[in-house]
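Undergrad: Predicted structure and sequence below. I'll ask about it afterward.
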Amino acid sequence: MRWWSVPIVLALGWFVFTLTPFWALYDLARAVQAHDADYVERHVNLRTLRLSVIRQIAVAAQSRGETPGAEPRDRQRLADALVALAIPIAESLVTPQTVVDLLDDGRLDSVDPAPLELRPGEAAVTAPPEAAPKPGLRIENLRRLVPFYLASEMRGFRAVVIPVPPDATRERRLRLRLRLRGWTWRLVDIELPEELRERIAQKVAGTGRGR
């Protein structure tokens, strides 16, 4: 083998390796469309996913209820209280069936679908229906993996972050993180879009007021 072929072989090997998580993504998309909760349970790390959702809910709820000029000790107490409230909500939201529900259309039917309450000074922004990308994890054929691949971010050798749908704005898309464990890529984290985090934060705030 000539010396100049070594970097070519290495580059080709890396390229092939970067394709492997997308086979897992394709299988996951097929399971979602088939509403196969058993497949999701086997290929999703629900424990790490729940921890991530707890963190996201607590941060969103804290930002909604944060009081300017509050003492650091009060802020910490608020954060601890919000985490305590978020734990049971995350337990109920993050199940194999609700993961299917979320990946199917980017929404959770168990979360109140009513419009968000806007903060003072905020204005509602509605995108034209024809301009909005199709929500959810939908991969009709292998060719449809190309936009996902181009929009993805490799995080070293064992993790990749994939936006869903890949052509949506950051505020309106999920961000899936897959991690390689052994020879299998597993879904370990879903970064929720801002709108959904706000809806769940409202639910947490409502739970807190009801106590």
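TA: Okay, I see it.

Undergrad: CA only for contacts and neighbour counts going forward, please
TA: OK.

Undergrad: Going by residue numbers, what spans are strands in this protein?
TA: 153-155, 159-164, 174-181, 184-191 (DSSP state E).

Undergrad: Taking strand 174-181 as reference, get the angle to the lengthiest helix in the chain.
TA: Secondary structure of the chain read by DSSP state H shows that its longest helix is helix 5-33. Angle of helix 5-33 versus strand 174-181, following axes from the mean of the first three to the mean of the last three Cα atoms, to 10 degrees, is 120 degrees.

Undergrad: Look up how far residue 192 lies from residue 171.
TA: 9 Å (Cα to Cα, to the nearest Å).

Undergrad: higher neighbour count, those two?
TA: The neighbour count for residue 171 versus residue 192, taken as other Cα atoms under 10 Å, is higher for residue 192 (22 against 11).

Undergrad: and the closest residue in space to that one that isn't next to it in sequence, how many neighbours does it have?
TA: Ranked by Cα to Cα, 6 or more residues apart in numbering and with sequence neighbours excluded, the top spatial neighbour of residue 192 is residue 174, at 5.3 Å. Counted with other Cα under 10 Å, the neighbours of residue 174 add up to 27.

Undergrad: now the strands of the chain as CSV including distance to residue 146?
TA: Output for the strands of the chain, formatted as CSV (distance: least, Cα to Cα, whole Å):
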stretch, distance to residue 146
strand 153-155, 13
strand 159-164, 12
strand 174-181, 16
strand 184-191, 18
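
Undergrad: Number of residues surrounding residue 20?
TA: 14.

Undergrad: and what of residue 109?
TA: 12.

Undergrad: State the distance from it to residue 44.
TA: 20 Å.

Undergrad: Take this one as well and set it beside the first:
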Amino acid sequence: MRWTLRISFLLLLAWAIFMVSPFVALYDLSRAVEAKDMDRIVERVNFSALRASLARQILGQFLKTQDLGGLDPQTAAQAGTATLNPVLEELITPQALMDLLDDGRLQQYEGAAIGNGLLIPLRFDAASLEQAWRTFILSETQGFRAITIPLPADRPKGQQFRMTLRLSNATWRLTGLELPENLRKELTKRAAAVTK
């Protein structure tokens, strides 16, 4: 009986550590952004997966605004990807990501912001325990290896960033970032300006 309790306790403890670990990784990323530590940011972000995530969103929004004139959607998507490449090149750099995660703004695009509050750094102290709990409750797991965390949790869904972290080689890395609607529209306008 004693061994059963000990093993059950250890399994429960391991499960609790696993459930909290993506939030610890996100907190570490927030500290790296706050300290402007590019090496830690690069360690915590999978830039190729993040680029694909952002390309899907911006391209989808961009194609909605374009008259395809009977063009095959796949061909239009390929052409759109080539068109959006300059916008994505500016967006997917460690510095641009640091700016975005720091205050929810893209410094190179005036007006492309979701508000005044900071997206990161996250604070998990006694004063923000309710915020941390709400973030934990609203996050969505996708199996054992991925989790999507909405930030800031107290904003409406249309104004939130939805950050997807994936477990890879015992490290949680940012692999996806769903942008708030107004920022996605702003980037689509920039993309449309590039095509003209």
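TA: It's in. Worth saying up front: this structure is predicted, and the values here are computed from it rather than measured.

Undergrad: what's the TM-score here?
TA: The TM-score (TM-score structural alignment, normalised by the length of structure 2) is 0.84; 191 aligned residues with a Cα RMSD of 2.7 Å.

Undergrad: Please enumerate the helices of structure 2.
TA: 2-35, 38-44, 47-65, 73-91, 94-103, 129-138, 181-195.

Undergrad: Name all residues that make contact with the equivalent of residue 182 of structure 1 over in structure 2.
TA: Aligned counterpart of residue 182 of structure 1 in structure 2: residue 169 (TM-score structural alignment). Neighbouring residues of residue 169 of structure 2 by Cα atoms under 8 Å, 6 or more residues apart in numbering: there are none.

Undergrad: what lines up against residue 207 of structure 1 once you look at structure 2?
TA: In structure 2, residue 207 of structure 1 lands on residue 194 (TM-score structural alignment).

Undergrad: Likewise for residue 85 of structure 1?
TA: Using TM-score structural alignment, residue 85 of structure 1 pairs with residue 83 in structure 2.

Undergrad: what's around that match, how many residues?
TA: Residue 83 of structure 2: 16 neighbours (other Cα under 10 Å).

Undergrad: Quick check: closest non-adjacent residue to it.
TA: Nearest to residue 83 of structure 2 is residue 195, by Cα to Cα, 6+ apart, at 6.5 Å.

Undergrad: And residue 193 of structure 2, how close does it get to residue 87 of structure 2?
TA: Using Cα to Cα, residue 193 of structure 2 is found at 10 Å from residue 87 of structure 2.

Undergrad: Those two - which one has more neighbours?
TA: For residue 193 of structure 2 versus residue 87, neighbours defined as other Cα under 10 Å are more numerous around residue 87 (17 against 9).

Undergrad: so the more buried one sits right up against residue 192, yeah?
TA: No - taking contacts as Cα atoms under 8 Å, residue 87 of structure 2 lies outside contact range of residue 192: 10.0 Å.

Undergrad: if we can go back for a sec, contacting residues for the match of residue 85 of structure 1?
TA: Applying Cα under 8 Å, 6+ apart, the residues contacting residue 83 of structure 2 are 191, 194-195.

Undergrad: Same list (the residues you listed) but as CSV, adding neighbour count.
TA: Output for these, formatted as CSV (neighbours: other Cα atoms under 10 Å):
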residue, neighbour count
191, 21
194, 13
195, 10
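
Undergrad: mind checking the end-to-end distance for stretch 31-45 of structure 1?
TA: OK, stretch 31-45 of structure 1 end separation, Cα to Cα: 16 Å.

Undergrad: Equivalent analysis for stretch 105-124 of structure 2, please.
TA: Rule used - Cα to Cα; the end-to-end distance of stretch 105-124 of structure 2 is 22 Å.

Undergrad: Also stretch 104-112 of structure 1?
TA: 17 Å.

Undergrad: do the same with stretch 29-44 of structure 2
TA: 6 Å.

Undergrad: who touches that stretch?
TA: Here stretch 29-44 of structure 2 has contacts from 25, 94-95, 98, 101-102, 120-122, 171-174, using Cα under 8 Å, 6+ apart.

Undergrad: mind running it again at 6 Å?
TA: 98, 120-121, 173 (Cα atoms under 6 Å, 6 or more residues apart in numbering).
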